[in-house]
Each structure stands twice: as structure tokens, then as C-alpha cells.
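Asker: Pasted the sequence and its predicted model underneath.
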Amino acid sequence: MKNLNFGTKLLIILLGTVILSLGTMIFFTSKNQYANAEEEAKNYIKATVKAYAMEQKSILDNTISVVDSMVNRIETAIKTGENLTKEGMVDYQKNILKKNDFLFTAWIGFEDDSYLFDRYDGKDVNPYYTPKGVFQPLVTSEGGGKYSVEFLPEFNKEDVYLKPAIENKKVSITKPYEYEMSNGKKVLMVSVAAPIIINSKVIGVVGVDFSLETINKKVSEITLYKTGYLSLYEPHGIVVAHPRTEGVGKPFSNLTSNPTVLGIIEQGVKGKEYDFMTKSLRDGKEAYTYSYPYEFGDTKRYWMMACSVPIDEFMEKANDVRNFSLIFSFIVLGLIIVIVVYNMRILSKNLTTISSGLLGFFAFLNKESQNTTPINIKSTDEFGTMAKVINENIVKTQELIKQDELLINDVKRVVDEVKAGHLNKRIEKTTVNTGLEELKNNFNEMLENSMNNICTDVNKVVEVLDKFSKLDFRVKIENDNGKVAMGINNLATIINDMLKENKANGLTLEQSSKLLLENVDKLNLSSNEAAASLEETAAALEEITSNIRNNTESIAKMSS
């Protein structure tokens, strides 16, 4: 990363951020969508199962109403003394089957039919009498509006279709049982029966039957998704409807020993909904199963409607949503990557162009090159604006540098002139660089002051001074108002005047010297003559002195 340029680093960071962010978003979005789709599918399954369960419940509840109406009709007739005919009762049963096509049979079983009818005298040849002559009609729907009538077996409180109602003394439903019709056909039945009670005594039982085959066929025709199926179980755990028909009418435990699956019955008899995922009993595929219990009347006894749907079927929509989301997300990600890469290339190109332009400009500033190339970005975006501003500043800086160079070169020229002794030269170039412009002005002012205080051309001063050193004071500095130049000129004038005066004094002195020499000669002659006289005088004096000394010594001796 350290060796990569900024554009590449930014591209990698952006792509990494985009991929990570979008990937995270895709993951959680897909996860949520998948979970929502799964929940939606499960809710659909539950709603469907509940709808079919309520349909079955309405059938059971309607069956209860039918049985109650049969009991009420008979009990009311007995209590009120209404004269009911046997043919009328049979027609009443046929009408019940006609209005409730889901019912297979309707029947009346009397332990004692004398409460309602006269004793059988053997004259009636209708087939609804038992061998003992008890009126026990069993009406069976054969379809197409046809009904068969036969007698119910002799009243036996232990019979499977009578016992629950007699024991409970209210509407009851039996376990599924196998019933052999008079024609020898065996039918798997469920009976809903209610007791006929007179003076607290059960005198008979009325009921209706429906075939589990009919229910099984109807339930088996229902399909959820592609192969999802419904199954139905009664409160004792007997299979009422299932695609594995060998288990119909038998305990559910005959089909499976899986405790998870058997939870349908365990939870259902408690009135609790139940769902789970395990292998389907039909084909072994992983499936989602939901069970919904519905009550038979108000007996607190629950039937269970269950549905099993292969996971890959009910999650197909969720998978499609997830796959679409993934594909769409990858497409979006690809587009984003392409857009980012394209823009990053433009960004990298612009940055490289700006970088190259700036490096060239800095090389120009550092005198490493003689010129610089403008940044060539024609866009109207930030980079174009930046390049335009940089180019404008480069041009301004170039002009400033050129002005500075011209000014500096002019300074060099003036310095060379000053070195040559010409103090009348000035820096003429200008610049917008305030520092250099101020320095130029100060330098020019210094030269102006130097010229005013010294001279215009130092060479002339040197030349004059050189003449002066050779005692030639005749020359002067012409056309120069410098104070030093004027002072030198004045000095030359003074020296010349002084020399003129000295010359005059010299001539006078020469004449005086000559006169003096003549007088000296005369003096010398007189001096010589005086010297000789002096010598003579000295000798006389010495002689006198000697005489005096002798006289003194003589006096001394005389005194002693």
C-alpha cells in the first residue's frame, strides 16, 4: 500500500468499503427477506390449514346440530303426544341426508320404541324393523338422490356407535370403527350420536354417520404448493385422512414412532397448535408441518388438521426472492464497481495530471526547468475548477518570477555599473513583488544619495586624485555636482591658489635669500675679522687671567 499512488489507494479503499457495505447490506437484507418470506409462507400454510380445519369443524358442528334436531323432534313428540309416523321419520332422515351430503347414514336406535310408536304387529313389511320388531331405521345415502333403508342391529348399549352417547348422556362422537352394511360391505365410519332421554332415562339413541373414506378423499384432494398435503386425526389419535392410506383408521403411532411427529396428537388433544420441521412421512423429504386443533362442539375433545409441505416448495418464493436479491445486488454491485472504477480512473488521471503540473511548476520554481506546462483538465467539475485556479496562479507566478528575474538582472547590471564607478545608473525594471520593489526603490535611493554625496563617476575622482598624487592640481571633475567631486574641485582650486601664493612667496624669498647671502658673506668676513680680534683678545685675557691667578696665589700666600 505504501508504494501505491493516492488514486489507487483511494480506489482500493472505496471498492473495499463498497463491497463490504453492500455485501453486509445484501446479507442482512437477503436474510430478512428470506426470514420474512419464510414467515409469510408459514403464515399462509397456517391460515390455509385453519381454513380447512374450520370447514371440517363446521361439518362436525353441523352434524351436532342435525343430531340435536333429531333428538328434539323425537323428545318433543313424546312429551307433547304428537303422532309421528314411521314413514314420516324415515322421510325426515332422508331429508337430513339430502341437505347434508357429507353424511353417509342417519339412524335411530330404540331400546323401547313404545314411547313413540305402537308395537309392531308384523303386518308392516318395511325393512326398518329389527327381528324383535323394534323400529330402528337406518337410512343410507347411495348418491344421486337415492337412499336405502334397513334396520339397525338390535339395541346394545355396548355397541361402539351407541356407548359414548349413552355414557355421556350428550352428543358424542365415536372412534373410527369398521361397520358392515347389510349388503356385506365394510365401511370405516365415525358416528355422531345423542341419547333420547325421557324422565332421565335413555330410551334410545339417534345419530348420523360419515365415512372416513369420504373425508379422506376430500382432504387428500387438497394440495398446498406443489405436493404439500393435509392429514386429519381424531381425538383418540386415529388417522382420519392421510396420503398413506394404509394408516387410515389406525393409530397414528402405526405410521411413525418419531416423537416430534407424534407431537401432533400429544399437543392437539390439549388444544395446542404445533409446528415442526422433519422428514415427511409420505416421501421422506424435509418438510414443514403445522397442526391446528379444532374442538368437536363444546366437548373439549379436539380433532387435528395437519399440513406437511416440503421446505423447498414453500420456500421456493423465498429462494426466488433471495436469488433475485442476490443477482440484483451483484448487478448493482457490479455497476457500482464499474462506476467507481471509471470515476476513480478519471480521479486518478486528474490527480496525476495535477500532480505532474504541480511538480513541473515546482521544478520551474526551483530553477530545475526553464518553463512549465499548464494543467490540461477541461472539465467543469471540481478538478476542472482546481486546474483552472492552479493554471491562473501558475501564470501569475510565472509572470512574477519573470518580472523578478528581469529586476534581478537589472540589479546585476546596475551593480556592475556601480562596480565600474558609475553612480548615476538606476534599476529601471519593476515587479509586483512588493519586497523586491521596495528593495529596488531603497537601492535606487542609496545610489541617488551616493551620487549626490560623492560623485557621478568615481573613475573621474580616481583620475583626479591620481593627478593630485603626482602634484598635478590643474585637473578638475567636470559636470559633476556630487559633494565629494565638488569638494575635490574646491580643494584643487585652493591648492592651486595656495601654490600660486607659495610661488610668489618663493620668488620673493629667492630675492631675499640672495640679499641675505650677500649680507651673510659680508657678515662672514666681518666675523672672521672679529674672530681674529677675539683671538688676540682671548690671548690677552688669558695672559691677564694668568696674572690675576698668580696675584691671587701671591696674596694668599701673603695672607697665610
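Answerer: Ah, there it is.

Asker: From here on, just use CA atoms for contacts and neighbour counts.
Answerer: Will do.

Asker: show me where the stretch 401-550 of the chain has helices.
Answerer: With helices called from DSSP state H, counting those that start in this stretch, the stretch 401-550 of the chain shows them at 434-453, 458-469, 483-559.

Asker: Does residue 455 touch residue 488 like I think?
Answerer: No - here residue 455 does not reach residue 488: they are 10.1 Å apart, not a contact under C-alpha atoms under 8 Å.

Asker: who's more crowded, the two?
Answerer: residue 455 (26 against 19; other C-alpha atoms under 10 Å).

Asker: quick one: that one from residue 420, how far?
Answerer: 13 Å (C-alpha to C-alpha, to the nearest Å).

Asker: right, and the helix or strand after the longest strand that the chain contains?
Answerer: In terms of residue count, the longest strand belonging to the chain (DSSP state E) is strand 186-198. Going down the chain from strand 186-198, the next helix or strand is strand 201-211, by DSSP states H and E.

Asker: could you give the angle of the helix or strand following that next one to strand 186-198?
Answerer: As assigned by DSSP H and E, the chain's next helix or strand after strand 201-211 is helix 212-220. Note on geometry: by axes from the mean of the first three to the mean of the last three C-alpha atoms, to 10 degrees, helix 212-220 and strand 186-198 are set 110 degrees apart in direction.

Asker: Name the residues that touch helix 212-220?
Answerer: If you take C-alpha atoms under 8 Å, 6 or more residues apart in numbering as the criterion, helix 212-220 is touched by 102, 176, 188-190, 229-232, 240-243, 249.

Asker: let's go with 7 Å and repeat that
Answerer: In this structure, residues lying in contact with helix 212-220 by C-alpha atoms under 7 Å, 6 or more residues apart in numbering are 188-190, 229-230, 240-243.

Asker: the strands in this protein, which residues?
Answerer: Using DSSP E, strands in the chain cover 105-110, 137-143, 146-151, 172-173, 177-180, 186-198, 201-211, 223-224, 228-233, 239-241, 274-279, 286-295, 302-310.

Asker: For residue 537, which of those strands is the nearest?
Answerer: Closest of those to residue 537 is strand 274-279, at 177.6 Å (criterion: C-alpha to C-alpha).

Asker: One more to weigh against that first structure:
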Amino acid sequence: MFRSLSGKLTGSSVAIFVVIIVVISFFNFQKNKGDIIDLYQGIQKQTLESAYRSIFITMGDEAQHHLKILAKNLVKVDKNDIVQQRAILDTAASLVKYPLVVVVYEDDGKTILQYYDENGIKHFSPNWDNTDGIDLRTRAWYVETKQKGAGIITPVYVSAAGKYKGQSFSTATMPLVKNGKFIGVVGFDISVDGFQDRFVSFMNSELPSTNIFLTDSDGKIFSYKEEGFVGSPAAKQVEDVLADVLHKDHLEDGIVDYDFITEDGKVLDKIGFYKSFPFGWTIVTTANKTDYTETINANLIQTIILATIMIIIGAVVIFFINRYLASPINSIKTLLIAFFKYLNHESKVAPKPLILKSHDEIGVMAQAINENIKRTEEGLQKDAKTIEQSAHTAKEVEEGNLKARIEESPHNPQLKELKDVLNHMLDTLEHKIGSDTNEIARVFDSYTRLDFSTQVANAQGRVEVVTNTLGEEIRKMLKTSLDFANSLNNQ
């Protein structure tokens, strides 16, 4: 295949085509790779923003709004009107099912603990709640709220007893200020166990390993997709990595890139995006880098398959195009071989002209070959006629006709020169000998028979003239001898 011109053209074209496709595919893959990374990071960032907003609404906007209303309503009520205060606290607890709403007063540490009851409360206790001798004014959340003069969100804790034993909570607080004076703190517990249920709607099929988790102001993970992860050694390694990043970068949001070692010793290359809340919590969304690479590899395979298909289709198309374009060359090759056979007298018939409709270089070349074949054929025909006439002339010369000449004009310059030489030679022979050697031979034959009465008719050649002169002289000599003999007889 590759010995023919079409095969070489096809091979060269396909090679160039393959290089072009490979280069284009490579750069396209690199671009797609970057686009996929940007896309997936964008998905993670969007997931982070959605989850962040969901938590911030609960722990920030919503909680602070409820606490401000609580504080505003409480300072309007007489401190000793416990029933009215409990009604206010119960109304707040019922809004979003806060497990516990608490009020602690600064002057005497008296406390109201109002628990949420899903069945509703018909009668409220008129008594202060017993805290078992614990002064809640010494609690960190109370002290910090008092010092800051603003609401806070506490680190997450696990309830150790009671109705909510084993459940995780965070406390949101707000200072009570009456007539510009700090008089206590109001707060309520917020359950954090249901946060992961919210995050389910943020998951997507593109990043199946996506995980959203939360750390509190102490840097401890308190909400994670897998049960049993919180407080485990695996959680500790993630907490350490995140703490290190937060300590180095000092940014509210950023990227965390780390290796996570599973319980069975498997190392997972993770990439995460984090964002810190104003109240000290941090939310993180992570995914395995294999989610990225699997998509990139799938894209690479698709690119290779597409490139292979394009190369195969391109090779077939190029093959047939080259074959179509090279077909006139094959016809020209056949024509030239037949023409050379004709020139070398291997064939007596000139090849028929090649008819091509194309007007490109091949068409012009075919037209030039056709014209040259026609001229060569006509020239060879002229040469053949000249040679034929030369043979006829030579035969006439053999028969004694020195007036015979080669009249045909050959196409071949060498034959023309040979014709001129032969005709000049015949002119010379005619001039030196005569026009008819048969006539001269006839006269010589008569002379050999001692018949000198004849002569060469129309003698022009030198030999003819000399022959006639010789005959004339012999006749004169014989006549003189005859006259002399007659004279002797008469005497």
C-alpha cells in the first residue's frame, strides 16, 4: 500500500492528521481538566455556602432575633412575676422547639429553667428553679456574655442526664439590660444533632464522597456524617489539620488539603473548603480527590475514544480522497508505459489520448502528454514514410535510375540530415555518372560486341558524355580505317 503514491500520500496525511488530533486532544484535555477542577471546586464552595447559610440562620440570625425579643419582653416584666416570665420563655421555646430556655439574674442568681413540652403547658410554676446549689452566674457562658455585653454561642456539649441525655447542644445567650444596667442573662439550648439531616439536600452525584462537618469554638468536631466519628481518633487528626490551617492562615475561609487515614490504614487524599462563623464555629465541606480524578480520567478516556474515532474516520476519508485524486496519475502512468512501448517499437499502435476533465496540474500534464503523443505519432508516421520512400529510392537506384530522390520530409532531424546526405550523393552520382546506368550498360554491351553505332541518349552525366565521346572517336577511327582500306583497294 505504502509503495504507491496514494498510499504514501495517505500515510503522510494520516500521520499529520494524527499529530494534529493528538495535540488538539491534549490541549483540550488539559483545558477540560482545569474546567473540571474549577467546576468541582465551585460545587464544593456552593455546597459550603448553602450549608453555612443554613447553620447561620439557625445559630445566628434566628437565635439572636429570638433572644432579643425574649430579652426585650423579660425586662418589661417584674422580676418576681415568675409565671409571666415562664409564659414568655415557653412561647419562645415553642417557636422552634428549643429544649430549654433559661433566665439567670445578676443580683441574687435566681434562675428560671423552662423546658419545652410538646404537649403544651397549662399551668406554670410560680417558683424559682432549684439549681442544686450551683450558682449559674459562675458558668462560662454567663461570665462571657456579661463581659462582652452581647450574645454568644457556646461550644457544643453532650447532655449527661435527664430527658435529653446523650444529645448534643449549644447554648445561645443574650444579656438582659434594663435602664442601661446589666441585670442578667437569658439563653436557650439548641440541638445540633439534626444538622446532618439538613446537609443531605446539599449532596450531589458529581462528588459522592462529599462530607459536611462542623467544629465549635474549641475546634472540636460535633457534627459529622458518619455516626461514631465525633470524639474518635480519626476526628482528632482532622481537628488537628484544621486547627493548623486556621492558625497559619488567619482567614475566615479557605482551602484545607490533607491525607485522611482510615481505620483500616487506607490513605484518602482529601480537599476541603472551610468558612468560620462570627461566633467561633467553623463549617467544612470535604471530598475525596478521587472524585476529581475519576471524572478527569473518564474525560480522558472519552477524549481518547473520540480522537481514535476521528482518526479512523479521517484516515478512511483521506484514503479515498487521495485515491480519487491519485487515480489520474495511475491513468497517466498507464499512458506513459504504453507510449514508451510505442516509442521503443514494442507496439505498433500509439496509445489513445487520455481524457481528463480536471483543470489542475495533473489535467495540464495529461493534456501536454496527449499533445506530445500526437506530435510524436505524426512524426513517427512521417519518419516511416521517409524510410519507406528511402527504401523505394534505393531500389530504383539499384535498378539504374540515378534520378530517383527522397521527397518525403521526416520529423526526426537526424533522418532529415540523412535524407539530405543521400539526395546529395544521388545528385553527385547523377552528375558524375548519369541519370540511367542501364542506358550506359546497354551502350557498353554494344561496344563489347564491336557495335559502336549506338550512344547514350540525353547524356548529361560525366560517364555518359565520356561514353558517347569514346563511341564517337571509335566511330571516327573506324571510318578513317575504312576509308584508308577502301583507298588501298582502289589502288
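Answerer: Ah, there it is. The structure displayed is predicted, hence computed values, not measured ones.

Asker: Count the neighbours of residue 49 of the second structure for me.
Answerer: For residue 49 of the second structure, the neighbour count with other C-alpha under 10 Å is 18.

Asker: With residue 65 of the second structure instead?
Answerer: For residue 65 of the second structure, the count of nearby residues is 13 (other C-alpha under 10 Å).

Asker: any idea what residue 103 of the second structure aligns with in the first structure?
Answerer: Aligning on TM-score structural alignment places residue 103 of the second structure opposite residue 108 in the first structure.

Asker: what about that match, how many neighbours?
Answerer: Residue 108 of the first structure: 29 surrounding residues under other C-alpha under 10 Å.

Asker: Excluding covalently adjacent residues, which one is nearest to it?
Answerer: Leaving aside its chain neighbours, residue 108 of the first structure sits nearest to residue 206 (4.4 Å; criterion: C-alpha to C-alpha, 6 or more residues apart in numbering).

Asker: Hmm, that neighbour is touching residue 195, no?
Answerer: Yes - look at residue 206 of the first structure against residue 195 with C-alpha atoms under 7 Å: they come within range, at 6.4 Å.

Asker: And the helices in the stretch 1-150 of the second structure?
Answerer: According to DSSP H, counting those that start in this stretch, the stretch 1-150 of the second structure carries its helices in the segments 5-56, 63-74, 82-96, 140-148.

Asker: Of all those, which one is nearest residue 413 of the second structure?
Answerer: Checked against C-alpha to C-alpha, the stretch from the helices of the stretch 1-150 of the second structure lying closest is helix 5-56, at 37.1 Å.

Asker: elements contacting the closest one?
Answerer: Applying 3 or more C-alpha pairs under 7 Å, 6 or more residues apart in numbering; DSSP states H and E, one finds that helix 5-56 of the second structure contacts strand 282-288, helix 289-343.

Asker: try 8 Å
Answerer: Judged by 3 or more C-alpha pairs under 8 Å, 6 or more residues apart in numbering; DSSP states H and E, the packing partners of helix 5-56 of the second structure are helix 195-199, strand 267-276, strand 282-288, helix 289-343.

Asker: residues making contact with the second one?
Answerer: Contacts to strand 267-276 of the second structure, defined as C-alpha under 8 Å, 6+ apart, come from residues 44-45, 48, 52, 252-262, 282-290.

Asker: Just the buried residues of the residues you listed.
Answerer: Taking 16 or more other C-alpha atoms under 10 Å as the criterion, what is buried in these is 44-45, 48, 52, 253-256, 258, 260, 282-289.

Asker: Give the aligned equivalent of residue 276 of the second structure in the first structure.
Answerer: Residue 276 of the second structure maps onto residue 294 in the first structure, by TM-score structural alignment.

Asker: Measure how buried that match is and give me the count.
Answerer: Residue 294 of the first structure has 25 neighbouring residues, counting by other C-alpha under 10 Å.

Asker: again, but for residue 332 of the second structure
Answerer: If you count neighbours by other C-alpha under 10 Å, residue 332 of the second structure ends up with 21.

Asker: quick one, what contacts it?
Answerer: Shown in contact with residue 332 of the second structure (C-alpha under 8 Å, 6+ apart): 354, 366.

Asker: can you check the one 3 residues further on too?
Answerer: The neighbourhood of residue 335 of the second structure, defined by C-alpha under 8 Å, 6+ apart, consists of 351, 354.

Asker: Now do the residue opposite residue 422 of the first structure in the second structure once aligned: how many residues are near it, please.
Answerer: Taking TM-score structural alignment for the superposition, residue 422 of the first structure sits opposite residue 401 in the second structure. Look at residue 401 of the second structure: counted by other C-alpha under 10 Å, it has 20 neighbours.

Asker: which residue sits closest to residue 401 of the second structure in space, ignoring its chain neighbours?
Answerer: Nearest one to residue 401 of the second structure, counting by C-alpha to C-alpha, 6+ apart, is residue 436 at 5.0 Å.

Asker: Report the separation between that neighbour and residue 461 of the second structure.
Answerer: Distance, residue 436 of the second structure to residue 461 of the second structure, by C-alpha to C-alpha: 9 Å.

Asker: When the two are compared, which one has more neighbours?
Answerer: Taking neighbours as other C-alpha under 10 Å, residue 436 of the second structure and residue 461 compare with residue 436 leading, 22 against 18.

Asker: Distance of whichever residue in the first structure pairs up with the more buried one relative to residue 333 of the first structure?
Answerer: Counting by TM-score structural alignment, residue 436 of the second structure lines up with residue 457 in the first structure. For residue 457 of the first structure, the distance to residue 333 of the first structure (C-alpha to C-alpha) stands at 83 Å.

Asker: Residue 456 of the first structure too?
Answerer: According to C-alpha to C-alpha, residue 456 of the first structure and residue 333 of the first structure sit 83 Å apart.

Asker: Between these two, which is the more surrounded one?
Answerer: Set residue 456 of the first structure next to residue 333 and count neighbours by other C-alpha under 10 Å: residue 456 wins out with 26 against 19.

Asker: Need the counterpart of residue 538 of the first structure in the second structure.
Answerer: Aligned counterpart of residue 538 of the first structure in the second structure: none (TM-score structural alignment).

Asker: Residue 526 of the first structure versus residue 538 of the first structure, what's the distance?
Answerer: Counting by C-alpha to C-alpha, the gap from residue 538 of the first structure to residue 526 of the first structure is 18 Å.

Asker: quick one, what contacts residue 245 of the first structure?
Answerer: No contacts exist for residue 245 of the first structure under C-alpha under 8 Å, 6+ apart.

Asker: With that, I have no additional questions.
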